[in-house]
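A.B. asks: For reference, the sequence and a predicted model appear below.
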Amino acid sequence: MEYEALQGVIWTKGTFWVTVAVLIFLAFFGGKIIRAIIGMLDQRSNAIQHALDEAARLRTEAEAMLRDAEARRAAAIEQAKDMLDLAAREAERLAAELLADAQAAARRREKMAQERIAAAEAAAVTEVRNAAVSLAVKVTQTVLAETVDAAHDETLIDQAISDLPRTLRKQAA
């Protein structure tokens, strides 16, 4: 099968005139079409360049934010270390204070116990003295009842009465 447009005189065929019409159309409007296509491509290129510039700016900002975040992180870590050191020192101080308080409390309790022991000793001595005095009084009563009679009693009373002014002067002085 052969293509008919290539047979015979070429300008008598419709294909020839379509080709001529397309070439005339392109001669008149081709520059405008090419300029429009180039303009669209330039706009697209500008948009891409703008997007690249924006991406570069955002990347720079992100890197700055990363550096800032790393600096804040390092500062926070340092602050946490300082806080831990401070807490350790405070714990040591508190432990020493509690130990001193406990030792002071133990000394106070020991002193109170010694005071109680001394009071108990004094009470025991007083009780023993009272018992001895009571026993001495009973023995004296018994001895006097057995040895002193009514006549001797009168002599002792008279002697005590005569010594009374002298004894009172001694006590007053």
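C.D. replies: Thanks, I have it. Fair warning: this is a prediction, and the values are worked out from it, not measured in the lab. Numbering: from 1, shown residues only.
A.B. asks: hey, let's count contacts and neighbours off CA atoms from now on
C.D. replies: Fine.
A.B. asks: Spatially central residue for this structure, please.
C.D. replies: For the chain, the residue nearest the mean C-alpha position is Ala87 (7.0 Å; Cα atoms, centre = their mean).
A.B. asks: Can you classify that one as helix, strand or coil?
C.D. replies: Here Ala87 is recorded as helix under DSSP: H, G, I helix; E, B strand; the rest coil.
A.B. asks: before we move on, what about Gly8?
C.D. replies: Going by three-state DSSP: Gly8 is coil.
A.B. asks: In addition, the following structure is provided for comparison:
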Amino acid sequence: MGNATTIPETTEQMPEVFSTQEAMIEVSDEHGAATHAEPELLGLVPFQWVSIAMAVLLLIAFAGAKVHKSITGGLDAKIKAIRDNLDEAKQLRAEAEGLREKYAAKIAGAEKDAEAMLDNARREADGIVAKAEEDTAAMIARRERMAQDKIAAAERQALADLRAKAADASTAASAQLIRAKHNAAADKALADEVIAGL
């Protein structure tokens, strides 16, 4: 029934998997029972092939594990190098941001200093302009006084010259009048009078 398999009596109807002559030979064991010989390939029976396959599989597994370890080790080294690079990049970025803030503060300070210097320069320029205006006004006043003094001196000189000319003219006119009205006797009497007054 059910699970029983029937073995065909002729071998021509079976597909040949390992068709060897030895597989068809019936061998009797110690008790006289007939057994079939195991099929062989290259002189090895199936359990030997299974053992070899297991050994090859284990070798592949061990080699794969070593390769896996070397690959994992290489990947770990790469990951560590990348992490180190990232840490270094973070550190460099922090330093760059610190430098940027430092220079931004310096620039802000420089701008404040420049504004203060500009204010000082404006105040100094205003002071210089005011002083120049005062000096110019004082110089103009001095020049006006000098011009007035020169004009007054010229007027005095002109008056003195005029008086001297007037005195010379009156002296000359007096001399002419005296000559015309006085003679030598009148001159002698006048001179005696002046001498007596001294």
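C.D. replies: That came through fine. What you see is a predicted model, and the numbers here were worked out from it, not measured in a lab.
A.B. asks: if we can go back for a sec, roughly how far apart are the aligned partner of the residue nearest to the centre of the first structure in the second structure and Lys106 of the second structure?
C.D. replies: Under the alignment (TM-score structural alignment), Ala87 of the first structure pairs with Ala121 of the second structure. Going from Ala121 of the second structure to Lys106 of the second structure by Cα to Cα, to the nearest Å gives 22 Å.
A.B. asks: What helix or strand is Thr35 of the second structure located in?
C.D. replies: Element membership for Thr35 of the second structure (DSSP states H and E) is strand 34-36.
A.B. asks: In the first structure, what stretch matches that strand?
C.D. replies: Going by TM-score structural alignment, strand 34-36 of the second structure sits over no part of the first structure.
A.B. asks: how far does that strand sit from the chain's center?
C.D. replies: 96 Å (Cα atoms, centre = their mean, to the nearest Å).
A.B. asks: Now do stretch 149-160 of the second structure: which range of the first structure does it align onto?
C.D. replies: With TM-score structural alignment as the criterion, stretch 149-160 of the second structure aligns to 115-126.
A.B. asks: what packs against the strand holding Thr35 of the second structure?
C.D. replies: Helices and strands touching strand 34-36 of the second structure, by 3 or more Cα pairs under 8 Å, 6 or more residues apart in numbering; DSSP states H and E, are strand 26-28.
A.B. asks: what does Ala186 of the second structure align to in the first structure?
C.D. replies: Checking TM-score structural alignment: Ala186 of the second structure goes with His152.
A.B. asks: I'd like to know how far its match sits from Ala160 of the first structure.
C.D. replies: His152 of the first structure is 12 Å from Ala160 of the first structure, by Cα to Cα.
A.B. asks: go on, Arg108 of the first structure?
C.D. replies: Arg108 of the first structure is 53 Å from Ala160 of the first structure, by Cα to Cα.
A.B. asks: do the same with Ala55 of the first structure
C.D. replies: Distance from Ala55 of the first structure to Ala160 of the first structure, by Cα to Cα: 128 Å.
A.B. asks: Break down the first structure into its strands, ranges please.
C.D. replies: With DSSP state E as the criterion, the first structure has no strands.
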